[in-house]
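# give me a 3D structure for the following:
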Amino acid sequence: MARKWKAKGAEAKALADPMSKIVLQLQSSLIQSEARGILCGCSVLLAAEEEQAHLLGRAYFGNHVINAEKDKQWFQLDMEEAFFLCYSLKCLKIVGEDKRPKDVQELWQYMKSKKAAFPDFYKAYSHLRLKNWVVRPGFKYGADFVAYRHHPNLVHSDYAVLVSSEGDGEANGRLRVWSDIHGTLRLCLGVVKTLLVLSISKNGHDAACPSCLENYTVDERTVSRWVPEQGREDDTSVDVESQVSQ
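Below you'll find the model as predicted:
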């Protein structure tokens, strides 16, 4: 499926300003300011100054929260986004609602308590983010995530992503029967996306601590809907009746 750029010149703009460079700039800015996020239910709130708010927007982390403060802007990060900045990029510290800093192990246990499949979802999220894909929630498309090659203002998402956890069946049980597969593929076709299934294998390791992620592996599979009209061979059939009559 061809990548769908949103405007003339968008591809050139993306190539001139790669996502890897933007994320490095964000990482540096957050480290220098000793940025801190605040746990709030199933998300993390981050107060950003003007430069950081600009970089968060360019790297497409979190959702901007409208507020009345003039000197700071607030961003709401999903758990996978916040843990990625904290654990993988090591540029964000996170505190609880009691203002006490939480170490990585405490965060890991907290996020697992809020979302049982968090280890698998985080592995899938970080797998794509470390390849410089922009990863966003996919519930509008019946998926776990959607993946963009660059900023969503420049390009449409390439993939609707389903996370398949080891031992839980195909894509957490959502693709076990033909009707599920057919419906999911029709939905992806309707929104011009390719279905990407990320199968997470724990390889015998439990999810007791985040270091176990190093032993997890990710299998990528794209699934497409077979369209008979597009799969036909050229019409090279032989006229059997005319041959027999001769």
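# from here on, contacts and neighbour counts on C-alpha atoms
OK.
# how many residues are close by Ala47?
18 (other CA atoms under 10 Å).
# ok but it is inside a strand, no?
Yes - Ala47: assigned to a strand according to DSSP: H, G, I helix; E, B strand; the rest coil.
# spatially nearest residue to it, not counting backbone neighbours?
Nearest residue to Ala47, sequence neighbours excluded (CA to CA, 6 or more residues apart in numbering): Trp74, at 4.5 Å.
# pretty sure the one you found contacts Glu50?
No - with contact defined as CA atoms under 8 Å, Trp74 does not reach Glu50; the gap is 10.5 Å.
# between the two, which one's more packed in?
Trp74 (19 against 13).
# next secondary structure after the helix or strand where the more buried one lies?
Trp74 is part of strand 73-78 when elements are defined by DSSP states H and E. Following strand 73-78 in sequence order, the next helix or strand is helix 79-83 (DSSP H and E).
# can you give me the helices for the protein?
10-16, 19-32, 50-59, 79-83, 104-114, 118-129, 178-190, 228-231, 240-245 (DSSP state H).
# need the winner for burial among those.
helix 79-83 (a mean of 23; mean count of other CA atoms under 10 Å).
# and the contacts of it?
The contact list for helix 79-83 (CA atoms under 8 Å, 6 or more residues apart in numbering) reads 42-44, 61-62, 92, 107, 111, 118, 121-122, 125-126.
# this one next, for a side-by-side:
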Amino acid sequence: MDTKPLPVHLASPRSWISRLLFHPTRSPCWSGTLIEFGSCVWLRHSSCDIDPFESGLFGKGSLSRAKPTWKSRTIDKGDKNTVFLEHITTERRKLKRSQENPPSSSSSPSVSTTNDDVWSVEEIKDITDSQDYEQVFLDFFEAFFLIYALDSLIIYDPLDKPLSIDTCWTIFSNQTPSFATRYAVYHYYRSLGWSPKQGTKFGVDFVLYRPGRKHHHGDFAVVIVTDHDNENRNMDWKDLHRLNRVCTQVKKTLVLCYVIKPSSQPVDRPQCLESYKVREVIFKRWSPERNREK
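Now for the predicted structure:
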């Protein structure tokens, strides 16, 4: 697989003939284990030297905020000038706590604190034998994109049996509400070079990140709107303004992504994606002060 595989456009269903003609020597780079109760796929440690996170922001470290950096932060203790995302978050939280709870000059007895529950780097090395115990997991949208669009992942069930694309589609659809619609949006933005991540924290469906930035910021927040009532949120103008205010506070632009699909078409196979159409509208609050003609 190319280290920069995007953009990738939705193609027609691939038969064994097309695979033979266009991908004669290609083999999946990664393998993972399906974890149904966690709605994710755990990537297995392999000899593949291609980092899925560096190749397109695929996956998340189980002991990190995003990129798996636990070993570099705790055991290797690499270049002291290296700043990790976790360090920035820790310092920001310390500053916030100090502002919310300033030191009190009262005579009340202070509570003594100890660091008995904090391990040193040497203790961590002894316990872990300097091995990297951090796991990388993919959500269902990332996993299906890698197995369906890029053919760079093999997914196994807990009994170590490989799963086909159709089987993965069925399992993911049963575990995730409106999986077909949400994956169509995920695939659409992936094909444009974005990296969609779950946007539950901000009350949206996806947050779009641009691969390649060291300390990247999500520029857009995506809300999916369909022409089917059973998949739609019951949103009115007040709800949209609430979402827009949240997105504005975190410096993101709200995008309404409309998915148009045939109402009579079954969604039990990934081939249904061919008939989906995606349209997007940027939602912003109009301010007369900012838009007044000068």
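# so what's the aligned residue in the second structure for the residue nearest to Ala47 of the first structure up against?
Counting by TM-score structural alignment, Trp74 of the first structure lines up with Gln135 in the second structure. Taking CA under 8 Å, 6+ apart, we find Gln135 of the second structure in contact with 42-44, 61-63, 68.
# list the residues that contact the nearest residue to Gln76 of the first structure once chain neighbours are set aside.
Closest residue in space to Gln76 of the first structure, ignoring its immediate chain neighbours: Leu45 at 4.7 Å, by CA to CA, 6+ apart. By CA under 8 Å, 6+ apart, Leu45 of the first structure lies in contact with 37-39, 74-77.
# still touching in the second structure? Go through those residues.
Retained in the second structure by both residues aligned by TM-score structural alignment, their matches' CA atoms under 8 Å are the following of the contacts of Leu45 of the first structure: 37-39, 74-77.
# need the max-distance pair from the residues you listed.
Greatest spatial distance among those (CA to CA): Leu39 and Trp74, at 13.1 Å.
# which residues does the most centrally placed residue in the second structure contact?
By CA atoms, centre = their mean, the second structure has its centre lying nearest to Lys197, at 3.1 Å. When contacts are counted by CA under 8 Å, 6+ apart, Lys197 of the second structure touches 206-209.
# let's see 7 Å
206-208 (CA atoms under 7 Å, 6 or more residues apart in numbering).
# to which residue of the first structure is it aligned?
Under TM-score structural alignment, Lys197 of the second structure pairs with Arg136 in the first structure.
# so Cys40 of the second structure makes contact with Leu34?
Yes - using CA atoms under 7 Å, Cys40 of the second structure makes contact with Leu34 at a distance of 6.5 Å.
# more crowded one of these two?
Remark: of Cys40 of the second structure and Leu34, Leu34 carries more neighbours, 25 against 20, as counted by other CA under 10 Å.
# in the first structure, what residue corresponds to that one?
That one, Leu34 of the second structure, aligns with Leu39 by TM-score structural alignment.
# again with Leu150 of the second structure
Using TM-score structural alignment, Leu150 of the second structure sits opposite Leu89 in the first structure.
# could you measure from that match over to Tyr141 of the first structure?
According to CA to CA, to the nearest Å, Leu89 of the first structure stands 28 Å off from Tyr141 of the first structure.
# over to Tyr122 of the first structure?
Taking CA to CA, one finds Tyr122 of the first structure at 19 Å from Tyr141 of the first structure.
# now do the contacts for the match of Leu34 of the second structure.
By CA under 7 Å, 6+ apart, the contact set of Leu39 of the first structure is 45, 94-97.
# go with 10 Å
45-46, 76-77, 79, 82, 94-99, 101-102, 107, 110-111 (CA atoms under 10 Å, 6 or more residues apart in numbering).
# test my guess that Glu50 of the first structure contacts Glu69.
No - Glu50 of the first structure is beyond contact range of Glu69, at 11.8 Å (criterion: CA atoms under 10 Å).
# so what's the counterpart of Val250 of the second structure in the first structure closest to, chain neighbours aside?
Counting by TM-score structural alignment, Val250 of the second structure lines up with Val191 in the first structure. Closest residue to Val191 of the first structure apart from its sequence neighbours, by CA to CA, 6+ apart: Tyr141 at 7.8 Å.
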